[in-house]
Structures are given as structure tokens and as C-alpha cells.
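K.L.:
When you get a sec, could you give me coordinates for this:
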Amino acid sequence: MRPPENTRGPDQLSCARDRRRRRTRRAGSALALAVLLASGPAAGAATVAAPQTDVVVAAQVPPGLEDFYAQQPVWTACGVAAECARVRAPLDHENPAAGQIELAVTRVVSTDPSARQGSLLVNFGGPGGSGTESIEAWAAGLDPRVRAAYDIVGFDPRGVGSSTAVECIDDATLDAMRASSVDPDTPEGLAQAVAAAERFAAACAANTGPLLGEVDTVSAAKDLDILRAVLGDDELHYLGYSYGTFLGATYADLFPQHTGRFVLDAAMDPSLDQAGVVLGQAAAFERALRLYVESCLPLDGCPFEGTVDEGLAEIEALLRQAEAQPLPTADGRPLTVDEALTGLILPLYNEQNWWFLTPALALALDHGDGTALLALADAYHGRQPDGSYPGNSMEANIAINCLDRTVDADPAAMAAMDTRLQELAPTMGDWFSHGAVTCDAWPHGPVREPAPIDAAGAGPILVVGGTGDTATPYAWSQALAAQLEDGRLLTRVGEGHGSYLRGNRCVDETVTTYLLEGVLPAEERIC
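P.N.:
Presented below is the predicted three-dimensional model:
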């Protein structure tokens, strides 16, 4: 899931037909990482033959959804070895007559039809991350036995990317929002933040229409069951990262009779509200930042001197400086404190990317130049060199989160949370606060109360957690594994977000064995 974005302004956002992205000041609406790319079937692609599988219709299809479950999509060649289709789903599963949406689906067919066990659906997180753009590259890194056993299927959930999508604002508006900053710690600043959130919510409602209230995770999980049937499978086999663990657990809870082999990597805790998510992420990113500074100090070119605490104090002073007066950059756009924080957080997702921070911080600390930090923030938001924002991950992220999680936007509650954030994350916690204003202004939801998910009757589910995960702290994986009726926790000792296919042989072999044979690891296995 995405990390919180500050909210001294609207919240992570974006919009319009060209699929834009955005974020908000102090966006405490807690979000998670996703592997984001975007595209669709190649123009003019030729129709290709689908594998010979019979469409499976659930024994008890929800009334009114028979046509959706029985549809046979047309697959067209796309990418190098992939094929793409569009699958219809109801706008409102409880009222199928209210209209329909389309889901973009991309699959890489099994390399050995004789060894095929079914389809493996993959969600890379977010919420708001596209699964269609990156699935072919991801599949190429799988164990050949997994490639033989499964059609590897990526999809854009409802509201996301190439599926029927949430739309809010255009690129120029997004740039302007990123360049603005308010201080919600003051009454005047809080009023500005609320007004900005209301403007953004109104734009999303006007440009998206009824879909805006139907992109919750329960609805997306019900879409997964339609995809299962359309793909010709009696059981859904699934691998979800980050937010994808919440989507997967929700499916298993709703459709235990159709739950196959499920891997939930870098898990979210379904029992947490927005405040709980933000507090957990702030503490995890602070921990990673401390480890980064500690690793930097002995190296040539490190911009810090003295102790780890002194290095962290320099980073906090830089954030305070950017808050008081945004730093100049080479292209003329200002580095606000929001952008500085975003540029700081992005490399902390993966310890192999920590080295990006050193030159960026050196340029800012030694020369007062925010260019490199802004480039990292642009990478986080998906801003291209021409100023465009492909994809709609940020706006979809907000829309989904505001339906899925409750918030408390009472000023006193937000002030108390701000105090707690500064205790847990003294370097940057102050800028994780006041994100509740965004969802408080939202025209829909929330549609669920935070609660544990047990997925009773779904069978064994493998939960994978990293002890140094930044965006989804390890405690969340422990919590989900304990909540599930038949959950098993696999622990990776190490830093970074996500564990499978990150170079840990123990994790990769354990997950591969489970996907191929359904064999769970020993109780509380540690890699």
C-alpha cells in the first residue's frame, strides 16, 4: 500500500481521461505501494486463440449476475507474449440493473498446457496500482515451474488505470496542487486544507459519476469472482502484495468455497482504521530513515557528520526549511515540504535504493537545491519529463481508501494524532498528520468498519511479512495471519517492502512450493 502523503492540501489525487495521478499534503490517508505502469492492448492487435478451457459458472451465481459470470472475453495479442481482454462487471453488485463497468485484464498463458493448474491472479498493491502493465515483466521472473503451472493474470481493479476509472483533475491542476502548501496545525491552515479537500472531492464526483461510490474493496473482490469464472477456474489462485493482501483476504472471506492457493505478501491489517494505518507507517518509515543515516555515515560523500541523531536532526531541519520557504529547483517548480517528504520516502521502500537519497540530500543540504529531491517526488507521482501524469493511481487510491476506512476528522482528534506521530516519528511524523480531512470531505462512504478478517472455511492461506517492511509494518502481517482461520506466517528477516521475488531464496522456494503443491511451510518459518 502507498505510504501516507501529507495533507496540507487536498490528498493524493489525479484525474481526467488521460489517467493522471496526485497526492496530498500530510496525506495521512495511508496508502501503499504498488508496482505501477499503465497501458493496454496494442492498437490493431490481432485476435489470438484462447486456451481450450470451459467457462466455469459458480453453482450459485448471485441473482442478476448470470450474464456477467457466463461471458466469454475476446483475447487479443498485446505486449511480447501476453494477451489482453476486457471483462464486464456490474457497477453495483447489489443492483445489477444500475449499469456496468469494464475490467482490463492481461494474461501470460502457461508455458505447458499439460502441467497447467489454472490461473494465478496477481495484484501489485496500491490501492490504485495497475496490474495489466507490469504483469508480463513480473511473470518473466517466476520459477519456470510456476510459469508452466499457471496462466499469470494481471488486472486493473475497478476505478483503476485501463479499467473503467476514477477521474478528478488534469495535469496542470495537479502540478499546481503539488506546488501549494498549507499548515493544518493552524486554524487558518486547517480551513484551507478542508476547502481544498472539498474542491477535490467535488471534482472527482463531477468527473467520475456513480462509479466513485462503487470502488470499495468488497466490490473489487466480487469482481474477482467474476474473473475466476470467466477465466474458466473452479478455484481462484491469487498472489497479492501490500493492498493486494487486503483485497485477497476480503475475497477469501466472501468466497471461501472458491478460494484456492492464496499468497498474501506484505500484509495489511484489516482491523485498522485510517489513523492506525498512518501511525504504523510513520513509525516504520522513521525506522528505515534512521537505518539509512546509520549506513550513510561511514561512506564518502555522505552529507551528514556526527551521530545518527544529529543526521536525523539535519533532515528535519531541511523539512522545516522547505516548509518555511520552498527550495528552488532547476525547472523552476518549487520543492515544498510535501515534495521533500515524498522524495525522502520513495527510496525508503527498498534498501537497495537508499543510495538515491545521498546525492539528493547532499544537493539540498549543502547547496539549498531541491532538484534531485523533486525528481524523486516526480518518480513517486509518475510525472513524466513532458509534465504529464500517466495513470490515475493517486485519485483511485483516495477513492478506494475513503470507502474502505473510517476517519476521525475532529480537529482535537487530529491534533492528538499529530502529537502521537511526532512521538513515533520525530523526524518526519509532523507531516503525516491531518490526512483525515480528505476522506471527511468525500461524497461517499465509508462502506465498512475496520474489523478482523477470518476467511472461515477458505482453507490454508500463506501470509508473508518482512521484519523491516516500511509501507506495511511486520506487525500487520502477524496480525492478518493470526486473524485468518487457517493462516500461516512466513517471515523474511530484512528491510524493504514485499518479500517474494526480492532475491531471498528461502522465501521464493517456500512460496513456489506452496503454489505448486499447496504445501505450507513449517509453523512460523523464518527466512
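
K.L.:
all contacts plus neighbour counts: C-alpha atoms, from now on.
P.N.:
Will do.

K.L.:
need the contact list for Y380.
P.N.:
The contact partners of Y380, taken as CA atoms under 8 Å, 6 or more residues apart in numbering, are 342-343, 346.

K.L.:
Let me know the helix or strand that it is in.
P.N.:
Using DSSP states H and E, Y380 sits within helix 371-381.

K.L.:
And for A205?
P.N.:
Taking DSSP H and E as the criterion, the element that holds A205 is helix 187-208.

K.L.:
and if you look at E294?
P.N.:
Judged by DSSP H and E, E294 forms part of helix 274-296.

K.L.:
packing partners for the next helix or strand after that helix?
P.N.:
Where DSSP H and E defines the elements, the next helix or strand beyond helix 274-296 is helix 308-324. Using 3 or more CA pairs under 8 Å, 6 or more residues apart in numbering; DSSP states H and E as the contact test, the elements touching helix 308-324 are helix 274-296, helix 337-345.

K.L.:
What are the contacting residues of helix 308-324?
P.N.:
With CA under 8 Å, 6+ apart as the criterion, helix 308-324 contacts 181, 289-290, 293-294, 297, 304-305, 335-337, 340-341, 364-365, 427-428.

K.L.:
helix, strand or coil for Y238?
P.N.:
On the three-state scheme (DSSP: H, G, I helix; E, B strand; the rest coil), Y238 is labelled strand.

K.L.:
isn't it right up against V263?
P.N.:
Yes. The criterion here is CA atoms under 8 Å, and Y238 meets it with V263 at 6.3 Å.

K.L.:
which residue ends up closest to the midpoint of this structure in space?
P.N.:
Relative to the mean C-alpha position of the chain, the nearest C-alpha, by CA atoms, centre = their mean, is the one of G126, at 1.3 Å.

K.L.:
can you pull the contacts of that one?
P.N.:
By CA under 8 Å, 6+ apart, the residues touching G126 are 1-2, 31-34, 242-244, 393, 397.

K.L.:
follow-up on the earlier one: would you mind identifying the next helix or strand past the helix holding Y380?
P.N.:
Moving toward the C-terminus from helix 371-381, the first helix or strand encountered (DSSP H and E) is helix 393-404.

K.L.:
what's the angle from that next one to helix 187-208?
P.N.:
Computed with axes from the mean of the first three to the mean of the last three CA atoms, to 10 degrees, the direction of helix 393-404 lies at 100 degrees from that of helix 187-208.

K.L.:
so helix 393-404 versus helix 371-381, what angle?
P.N.:
60 degrees.

K.L.:
buried ones in whatever helix or strand comes next after helix 393-404?
P.N.:
Sequence order places helix 411-424 as the next helix or strand after helix 393-404, per DSSP H and E. Residues of helix 411-424 classed as buried by neighbour count (16 or more other CA atoms under 10 Å): 411, 414-415, 417-422, 424.

K.L.:
next up, for comparison:
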Amino acid sequence: MDTSRLLRTTGTVLAAAGLLLSGCTTSGSAQRASASAGGATGSGAAHAAPAVPEEPSAALRPYYAQKLRWRECGVPGFECATMKAPLDYAHPSSGQDVELAVARKKATGPGKRLGSLVVNPGGPGGSGIGYLQAYAGIGYPAQVRARYDMVSIDPRGVARSSPVECLTGPRMDAYTQVDQTPDDAAEQAKLVEAFKEFAAGCQERSRRVLPHVSTVEAARDLDLLRGVLGDEKLTYVGASYGTLLGATYADLFPGRAGRLVLDGAMDPTRSAIDLNRDQTAGFETAFRSFARDCAKQAECPLGRGNTDQVAQRLRDFFRTLDAKPVPTGEPARPLGEALATTGVIAALYDESAWPQLREAITQAMDGDGAGLLSLADSYYEREPDGSYANLMYANAAVNCLDQPPAFTGPAAVTAAVPSFEKASPVFGAGFAWASLNCAYWPAKATGTAHRLEAKGAPPIVVVGTTRDPATPYKWAQGLAGQLDSGVLLTYDGDGHTAYGRGSDCIDTAINRYLLEGTTPAAGKKC
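P.N.:
From the prediction side, this is the model:
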């Protein structure tokens, strides 16, 4: 299991459940200050840096003046292009660039075109183009797609955009099976070695881009995209980690922010350890919702008792798998505790996956781990041929650059495990140990937790779901309170994010904002 700060949103296919997952991080104010000033990166600061000047510098003007060459790209109705951006915004005249993949689906009409609507699915590491083609470009409300060109970009380091690469498929298979609830010093050492091997692989294969995939740089790329598309202001819907990207953009470019929707919001003031612990509690909340529902079902594999009893049975089953994994049909990948935990977590992103999760747990308890393995594979974006998308690689690269590590070594994790287990008796220990991954990262963190206020920006809609597993509701409350013009829209429900997930109340409020500029009433709940 490697679930450290991985937050994604509903929208693409997770096995048969229709999910996409996401990752969380916070952006770096030190790098942000550097990007704003165009100078070298300095020490971190816990306060906002000055906004970027309205006009690009002379060194950046050629980037803003470039013309995108659109071409068909495999999916009917969609066009793709490549946009160049400076590798290092602090030194845009160095001649070193990154190539960023962009896709769009033109407004379908009727009605006057309103410009471009840029969407981001989260991650960090989620493919914007994959999300656009599989979901947003065909699944967003028809009235929105009629008036906007639907656009997305694979952020730097992700998928088609100078991707971070780390491990071969077989080595990644081994990495996902490493025990992340170590019982003794030997198992701790094995886990540390796995994190070190992962980091070394990223350094070996991605040395050039690894120091330049921060959220701040991705936000600078968003403004470059806005300019190249010819839009005066950025209209944007970001989900999960995409909320942090959007809020960072608004803080850097408040005068260029248009209608921004931040769904499944993150709180940028939370430190790495607090983010991980908060998310641990979020998955506990989601699991208890699942457990209450499961206990009502005749076929619940975890029994018919109260949520504490259901949770205890799952913990006992994880311990059984830790000692003796069950077959999956793939001899090299039996279902142990690590993969089983990842499979369960994957299905907690969306309540529509609960029946699949019940069936997968039932099968695993009967000695067939294929169902939970399939869920875990969807979480990791593992292909049937054994290859992996670069989601997990980009996720670690962004997270470890955006904030200092949650822990510096095993002793610090051991001391924190009780607080994580208090947050979640089921998942706490695993989440605590997974948070150690950035301790061995080869690129030094450039940022720290800080407020994002976006002073001068127009109203920004922040959406929070009360029982969201990956981005706890209090994060949405925190971000909405920080943003100078933040407006909180609440969905009382389960699952990760809210827009486009079946709530007419939420969808109507956001559609009116995107199409008419009408902000939801303060304190509105659905």
C-alpha cells in the first residue's frame, strides 16, 4: 500500500465502479515567492507572496505568444496540442523547456460561447487529458459543454507532459506489496529500503524534471495556457488536489481569476503530517458509512453488528492476510495486507462502489483475492500487461516537493502511530507508515504550509462533502475561510467531491455560477 496523500476525484473508470482517485499536497510558498519575483528560490515562508505582475516579463512573452497546433487525437470530437513552458520559471531564458500536452473539445452550442473551461481531476498525478476525454468532455452538464470549450492539460511531470518515471512494472509490483504496518525492526528496514529504492529510481530516470513539478509551477503553466487560449481570465473547475492548484493560481493571479470552482477542497495551511492524519480520519469516516450500510445487507462479509464490530472484523482480516496472503490468480501477486488495504480504500471514494467492495471482501475471505487486487490495480493505474501509468510517480514528486516530509525516519513514525490509530483504528498504522515516503526524496522540498487568500479575486466557489474520505469537510471550511472571496457550498453526503455526482442541488448551483456568474448563497447546503 502506498496511499500517502493520494487524492483523486470521481470521473474515470475504477474497475467496474466508475471512480478515479486523487492525491493531496500543499504548494510551496518559498518557490511561489521565487516564481512571483522571477528570482532564485529562497527559504520558506508561512505567508502569502506577492501576486505575479499582470503582464508577463520579456523572457516569458515568447511562451505566451506561441500558437497551439491542434490535431485530432484518437477520441472523436477531441483535439490535442503541445504547449511549451520554461522548465524553471526562475530562469525562463535558460533555453530549457518542458512540453505540456493539452486537449480540448469545442463548445457544442447552442448559445454564445463563454470561452474555455479548464478542468483538473486532482492527484497530484491525475491525467487531465484522460479525465477530459473519459468524463468531463462528455459527462459534464450539457448546458455547460454547450457554452464552453472544454479544456484540460496534463500538468508537468504527469502522463503526456514530460512525465516523471521511477520503476519498472515488476519493481512497482513488488513495491505495492511491501508491508506498511511493520511489526518489528526488520520489517521497518524493509519498508525504508523500498522507499529509498523508489526515490532512487525517480532520480535516475527523471533527474531533469524532478525539481520542477511543484504546484506553483503547475499554476504558472495554467496561466500560460489561459494566455495561449486567448482567454482574458481563467475559468476553472478543479477537484481534490485540483482545488489546491486552482487556489494557488488565484493567489498568484487574482486579477486573472475568473469563475473558479474548487470541489473537494484542500486546506493549504495544514502541514504534511496533519494532512495525512486528517485524511486518515476521513477514510475512517467513509469506512464507517460503508460499515453501517454493509451491516444492513444480508450478504455483508463483515457481519451484522455495529460499526465497531464490523471494523474489528476487517482489522482481523487484514492481520490474517499479513500472516498468510491469499491467491489472486497471479502467482507473483498474492493478496496480502498492503494490497487488500489499498483495494478497500479505492472503493471508499464513491458509495456506488460499495456493492463491489462487499463482493471483493467476500471473495477474499473465501480464499480468492482477485476482486480486491483489481480494485488496488485501478487505484495504482496498473494496466493488464503489468505496466503502470505514472500517477504514483508524479504524486510523490509533487507532494515531496511541495512540503517538507511528514516524518524524518522510523522513530518519528513509531511515535506518531498512536495518534493515527486514534484517527482510524482500521487504517491508522498503515497511513502513518505510508507518510514516511518523502523522507528519502532526492529533490529538496521548496515549500511549506501557508495561507492562500487570493486578495482581489472575484468570488470563488469552494465545495465540501460532509463525509468525503480523501478531502475531509473541514478542509473545505478552512480554504473557504482563507480565500478573501471564498464561498462555501456544502453537500451533505458520502463520497469524494460533489459536482456531477447526482445532486441536482449541487449541479444547479455550480451550473448557474459557471454560466451566469451567480454565486451560491452564503452557507448554502445540499
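
K.L.:
rewinding a little: residue range for the helix holding A205 of structure 1 in structure 2?
P.N.:
When helix 187-208 of structure 1 is aligned against structure 2 using TM-score structural alignment, it corresponds to residues 185-206.

K.L.:
Between the contacts of Y380 of structure 1, which sits nearest Q483 of structure 1?
P.N.:
Within the contacts of Y380 of structure 1, distances to Q483 of structure 1 taken as CA to CA reach their minimum at L346, with 30.2 Å.

K.L.:
Not counting its neighbours along the chain, what's nearest that closest one?
P.N.:
The shortest distance from L346 of structure 1 to any residue other than its chain neighbours is 6.4 Å, reached at Y380 (CA to CA, 6 or more residues apart in numbering).

K.L.:
Please name the spatially closest residue to Y292 of structure 1 (chain neighbours excluded).
P.N.:
Of all residues beyond its chain neighbours, the one nearest Y292 of structure 1 is W354 (6.6 Å), with distances taken as CA to CA, 6+ apart.

K.L.:
try P170 of structure 2
P.N.:
G386 (7.3 Å).

K.L.:
Share the number of residues neighbouring the one you found, please.
P.N.:
Burial measure for G386 of structure 2: 12 neighbouring residues, criterion other CA atoms under 10 Å.

K.L.:
you'd agree K105 of structure 2 is up against E79?
P.N.:
Yes. Under the criterion of CA under 8 Å, K105 of structure 2 lies in contact with E79, with a separation of 6.4 Å.

K.L.:
Tell me who's in contact with the residue of structure 1 most remote from its centre.
P.N.:
Within structure 1, G306 marks the point farthest from the mean C-alpha position, 36.4 Å out by CA atoms, centre = their mean. Residues in contact with G306 of structure 1 (CA under 8 Å, 6+ apart) are L297.

K.L.:
mean shift between whatever helix or strand comes next after the helix holding A205 of structure 1 and structure 2?
P.N.:
Proceeding C-terminally, helix 187-208 of structure 1 gives way to helix 217-230 as the next helix or strand, assigned by DSSP H and E. Relative to the matching residues in structure 2, helix 217-230 of structure 1 has an average distance of 0.4 Å after the fit, by mean CA distance after the TM-score superposition for structure 1.

K.L.:
Provide the contact partners of helix 217-230 of structure 1 at residue level.
P.N.:
55-58, 68-73, 87, 89, 92-93, 157-158, 234-236, 246-248, 250-251, 254-255, 400, 404.

K.L.:
So which of these belong to strands?
P.N.:
Mapping the contacts of helix 217-230 of structure 1 onto strands (DSSP state E) picks out 87, 89, 236.

K.L.:
Out of those residues, who's the most crowded?
P.N.:
For these, the largest neighbour count, defined by other CA under 10 Å, is 28 neighbours, found at L236.

K.L.:
Give me the aligned partner of that residue over in structure 2.
P.N.:
In structure 2, the position corresponding to L236 of structure 1 is occupied by L234, as judged by TM-score structural alignment.

K.L.:
can you tell me how far its match sits from P418 of structure 2?
P.N.:
From L234 of structure 2 across to P418 of structure 2, the span is 44 Å (CA to CA, to the nearest Å).

K.L.:
before we move on, back to that, quick one: buried ones out of the contacts of helix 308-324 of structure 1?
P.N.:
So, of those, 181, 289-290, 293-294, 297, 304, 335-337, 340-341, 364-365, 427-428 end up buried under the neighbour-count rule (16+ other CA under 10 Å).

K.L.:
State the pair within the residues you listed that is farthest apart.
P.N.:
Applying CA to CA across those, the maximum distance is between S181 and L297, 31.7 Å.

K.L.:
ok, for M268 of structure 1, nearest residue in space, not its chain neighbours?
P.N.:
Spatial nearest neighbour of M268 of structure 1, chain neighbours left out: W476 (5.4 Å); criterion: CA to CA, 6+ apart.

K.L.:
close enough to count as contact, that neighbour and L264?
P.N.:
No. Under the criterion of CA under 8 Å, W476 of structure 1 lies out of contact with L264, with a separation of 11.4 Å.

K.L.:
higher neighbour count, these two?
P.N.:
Neighbours per residue, other CA under 10 Å: of W476 of structure 1 and L264, the larger number sits with L264, 31 against 21.

K.L.:
OK, contacts around the aligned residue in structure 2 for that one?
P.N.:
With TM-score structural alignment defining the correspondence, L264 of structure 1 maps onto L262 in structure 2. Contacts for L262 of structure 2 (CA under 8 Å, 6+ apart) come out as 237-240, 242-244, 246-247, 460-463.

K.L.:
Am I right that L262 of structure 2 is in a helix?
P.N.:
No. Inclusion of L262 of structure 2 in a helix is not indicated when three-state DSSP is applied; the result is strand.

K.L.:
that older thread, any idea how far the residue farthest from the centre of structure 1 is from G99 of structure 1?
P.N.:
The span separating G306 of structure 1 from G99 of structure 1 equals 62 Å under the rule CA to CA.

K.L.:
same check, this time on D67 of structure 1
P.N.:
With distances taken as CA to CA, D67 of structure 1 is found 13 Å from G99 of structure 1.
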